[in-house]
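> after the sequence you'll find the predicted model.
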Amino acid sequence: MPSDPTSLPPGFDAAAALLEWYAAMGVDVTLADAPLDRFEESAKAKAAAEAARRQAPPPAPRGPMPAINLPPHAAAARPAPAPSLTPSQTAQVPTEATVMQARAAAQSAQTLDELKALIEAFDGCNLKLTAKNTVFADGNPASKLMLVGEAPGRDEDIEGRPFVGRSGQLLDRMLNAIGYSRSHNAYIANVIYWRPPGNRDPSDVEVAICRPFILRQIELINPELIVFLGAQPAKALLGGDAVKQGINKLRGRWCELEIGGKRFKALPTFHPAYLLRTPIKKREAWRDFLTAKVFLENGGMLPPT
């Protein structure tokens, strides 16, 4: 805009030109004739609020909450408070003494009912603190065939029985295919009696604590054949070279488990959960189950190789 008014063209309106320039620059609202310091206003407002807070009387102490009488149906629907852990239920650091305690308890059991009661009362394994149920076993205790898995999962923890989820349903179909069932002539258990949080693998210490119980359980069942479902139960109970081998090398190979001077024939195979993830391996698992059937029907004689 020219600074000399005498040089302006005829009819030029300086005020209108200024307004157009303001609009082009984004100024569309007139707030005040004089500039205001908004930062100073904000600081004064904060100072006034702080002064009012200091001068306000302290709040009166809060009294007890009044009792509320709920109708019977509402009181029944209200969830019960979570039970607090007693000193005997608090988590403990497992030691060798814990393993010795489990061993002594297991050896003292003369029947399966006694063993189950001892396991349910045993507080040496911290897995019990996070599990809903103790998963002892399922099936016919007089069976010649015993199947041993690793640990309960979510469904097993809820129902308190081993192998009741999808993998358990597959296991039932596999047993039925060779003429066996848990309700008639098969017995199923796990090395671990409580679900590990998040279905994680049991630690070596947890396996060592539960091992005396499952060994005593096998001894009381006295099966002609033990089928290990997966590598973990085979490693936990057989030890030795089995610890270093995967299930692909272990499966289908005859093993012996010695308990109290007696030797039990054992046959590792794939875990049903693995078969759900890897259906191509079902053929090999079927071969293992047929081998187990022939062994049991031949009076405990190994089938010809």
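Here it is on my side, so go on. Numbering: from 1, shown residues only.
> only C-alpha atoms for contact and neighbour calcs from this point on.
Fine.
> pretty sure Gly246 is touching Ala231, no?
Yes. Proximity of Gly246 to Ala231 meets the contact threshold set by CA atoms under 8 Å, at 6.2 Å.
> against that first model, consider the following:
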Amino acid sequence: MESAQEYWAARAALEWQVELGADEALSEGPVNRFELVEKVKAKPASAKVEAAPHVQSGYVEAPKIDAVAEARTAAEQAQDLGQLRAALDRFEHCELKRGARNLVFADGAAGARVMILGEAPDREGDREGKPFVGQSAALLGKMLGAIGLSLEESVYVSTVMPWRLLNQSGPSPDEIAMMRPFVARHVALAKPDILILMGNIACDAALGQRGITRLRGTWGEAFGLPVMPMFPPETLMRQPELKRAAWADLLEIKARLA
């Protein structure tokens, strides 16, 4: 324990230092200020934070589907008409399907010597699920009857487009292209002797050509069969003067079947 003399001696020494101008307390040992500066300089920098890699956001385009290739695969796998109809019903790449009530596949007698390929069902055909109905069917029946054929018993009928068209401009080239494999397989499974192409869409699908006025009346070949382009019943109802040409085409068909 410090004595009173030591206390007053220490206090007197402190007061003397204050009188000399000392204004801060010093440690008992010497301090090297230059060494402190070096330590500050040598202090490691804070760890660098790396920015996260930039990930581009937004819409990612789905892979494009080759609808024609999908149609070809589906059609080739069908071993009979029932399987082909089911494959066509499952086909989801044609926008026309979304606006249709029914799939129009075929009508008449499967296995007949004559197959008629029409263009597309109209509103009434879409409702009933048949290629030709109403006045069109009645006129077609009379035309065939004139050469000894029956629409119900001796002719097999289908259309290129199994769904009704949404506008008067007709199906697009892409829509016809994706239906072509189904048409080819349909003809192969039906096995007719001759094929009647009624209208430009049918000629496009089978022959790759349009211009029914120029093509009609002349035998061609498609799918390994003789084909006869003709005006469809709807055209004949709008332009009765073309019935003479249609009659000439029917006589050609009758002669080929003889």
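Everything's here; your move. Everything numeric in this text was worked out from a predicted model, so none of it was measured.
> fetch the TM-score of the aligned pair.
Here the TM-score for the pair of chains, by TM-score structural alignment, normalised by the length of structure 2, is 0.73; 197 aligned residues with a CA RMSD of 1.6 Å.
> still on that earlier bit, which of Gly246 and Ala231 of structure 1 has more residues huddled nearby?
For the pair Gly246 of structure 1 and Ala231, the greater number of neighbours falls to Ala231 (23 against 14), based on other CA atoms under 10 Å.
> quick one: the helices in the stretch 1-150 of structure 1?
14-24, 38-55, 72-77, 96-108, 112-121, 127-130 (DSSP state H, counting those that start in this stretch).
> likewise the stretch 151-300 of structure 1?
154-159, 166-177, 204-221, 231-238, 247-250, 272-277, 282-297.
> so where in structure 1 does stretch 91-106 of structure 2 end up aligned?
Counting by TM-score structural alignment, stretch 91-106 of structure 2 falls onto residues 122-137 of structure 1.
> show me what counts as buried in the matching stretch.
123-129, 131-137 (16 or more other CA atoms under 10 Å).
> ok, of the residues you listed, which one's closest to Gly165 of structure 1?
Val135 (13.4 Å; CA to CA).
> which ones are touching the nearest residue to Thr130 of structure 1 once chain neighbours are set aside?
Sequence neighbours aside, Pro197 is the residue nearest to Thr130 of structure 1 in space, at 6.9 Å (criterion: CA to CA, 6 or more residues apart in numbering). Pro197 of structure 1 is in contact with Leu127, Thr130, Ala131, counting by CA atoms under 8 Å, 6 or more residues apart in numbering.
> if we go to structure 2, which of those residues are intact?
Mapped onto structure 2 and checked by both residues aligned by TM-score structural alignment, their matches' CA atoms under 8 Å, these keep the contacts Leu127, Thr130.
> now the contacts of Pro197 of structure 1 as JSON lines including distance to Ala208 of structure 1?
Formatted as JSON lines, the contacts of Pro197 of structure 1 follow (distance: CA to CA, whole Å):
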{"residue": "Leu127", "distance to Ala208 of structure 1": "13"}
{"residue": "Thr130", "distance to Ala208 of structure 1": "19"}
{"residue": "Ala131", "distance to Ala208 of structure 1": "18"}
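> which of the contacts of Pro197 of structure 1 sits closest to Lys262 of structure 1?
Closest to Lys262 of structure 1, out of all of the contacts of Pro197 of structure 1 and judged by CA to CA, is Leu127, at 30.4 Å.
> quick check: Pro152 of structure 1 touching Phe163?
Yes. Pro152 of structure 1 lies in contact with Phe163 (CA under 8 Å); the separation is 7.4 Å.
> circling back: reformat the buried residues of stretch 122-137 of structure 1 as a markdown table; add distance to His184 of structure 1.
Below are the buried residues of stretch 122-137 of structure 1 laid out as a markdown table (distance: CA to CA, whole Å):
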| residue | distance to His184 of structure 1 |
| --- | --- |
| Asp123 | 33 |
| Gly124 | 34 |
| Cys125 | 32 |
| Asn126 | 34 |
| Leu127 | 31 |
| Lys128 | 30 |
| Leu129 | 33 |
| Ala131 | 29 |
| Lys132 | 27 |
| Asn133 | 24 |
| Thr134 | 23 |
| Val135 | 20 |
| Phe136 | 18 |
| Ala137 | 14 |
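> return the member of those residues nearest to Gly239 of structure 1.
Cys125 (20.8 Å).
> so what corresponds to Leu165 of structure 2 in structure 1?
Using TM-score structural alignment, Leu165 of structure 2 pairs with Pro196 in structure 1.
> dump the residue contacts of the closest residue to that match other than its chain neighbours.
Among residues not flanking Pro196 of structure 1 along the chain, Leu127 sits closest, at 5.9 Å (CA to CA, 6+ apart). Contacts for Leu127 of structure 1 (CA under 8 Å, 6+ apart) come out as Trp194, Arg195, Pro196, Pro197, Glu206.
> among these, which ones are buried?
Trp194, Arg195, Pro196, Glu206.
> is it true that the third one touches Ser203?
I take that to be Pro196 of structure 1. No. Judged on CA under 8 Å, Pro196 of structure 1 makes no contact with Ser203 at a distance of 9.2 Å.
> what's the helix or strand containing Trp16 of structure 2 aligned against in structure 1?
In the assignment (DSSP states H and E), Trp16 of structure 2 maps to helix 4-19. Following TM-score structural alignment, helix 4-19 of structure 2 has no partner segment in structure 1.
> and that helix, which residues are buried?
Under 16+ other CA under 10 Å, helix 4-19 of structure 2 has no buried positions.
> next SSE after it?
Following helix 4-19 of structure 2 in sequence, per DSSP H and E, is helix 33-41.
> in structure 1, what stretch matches that following helix?
Going by TM-score structural alignment, helix 33-41 of structure 2 lines up with nothing in structure 1.
> cool, and stretch 138-152 of structure 2?
The aligned range for stretch 138-152 of structure 2 is 169-183, by TM-score structural alignment.
> tell me which residues in stretch 252-272 of structure 1 are buried?
Gly252, Cys255, Leu257, Phe264, Lys265, Ala266, Leu267, Pro268, Thr269, Phe270, His271, Pro272.
> let's have the residues you listed in JSON lines, adding distance to Leu18 of structure 1.
Putting these into JSON lines (distance: CA to CA, whole Å) gives the following:
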{"residue": "Gly252", "distance to Leu18 of structure 1": "95"}
{"residue": "Cys255", "distance to Leu18 of structure 1": "100"}
{"residue": "Leu257", "distance to Leu18 of structure 1": "101"}
{"residue": "Phe264", "distance to Leu18 of structure 1": "104"}
{"residue": "Lys265", "distance to Leu18 of structure 1": "103"}
{"residue": "Ala266", "distance to Leu18 of structure 1": "99"}
{"residue": "Leu267", "distance to Leu18 of structure 1": "97"}
{"residue": "Pro268", "distance to Leu18 of structure 1": "93"}
{"residue": "Thr269", "distance to Leu18 of structure 1": "91"}
{"residue": "Phe270", "distance to Leu18 of structure 1": "87"}
{"residue": "His271", "distance to Leu18 of structure 1": "85"}
{"residue": "Pro272", "distance to Leu18 of structure 1": "84"}
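> having no further points to raise, I will conclude here.
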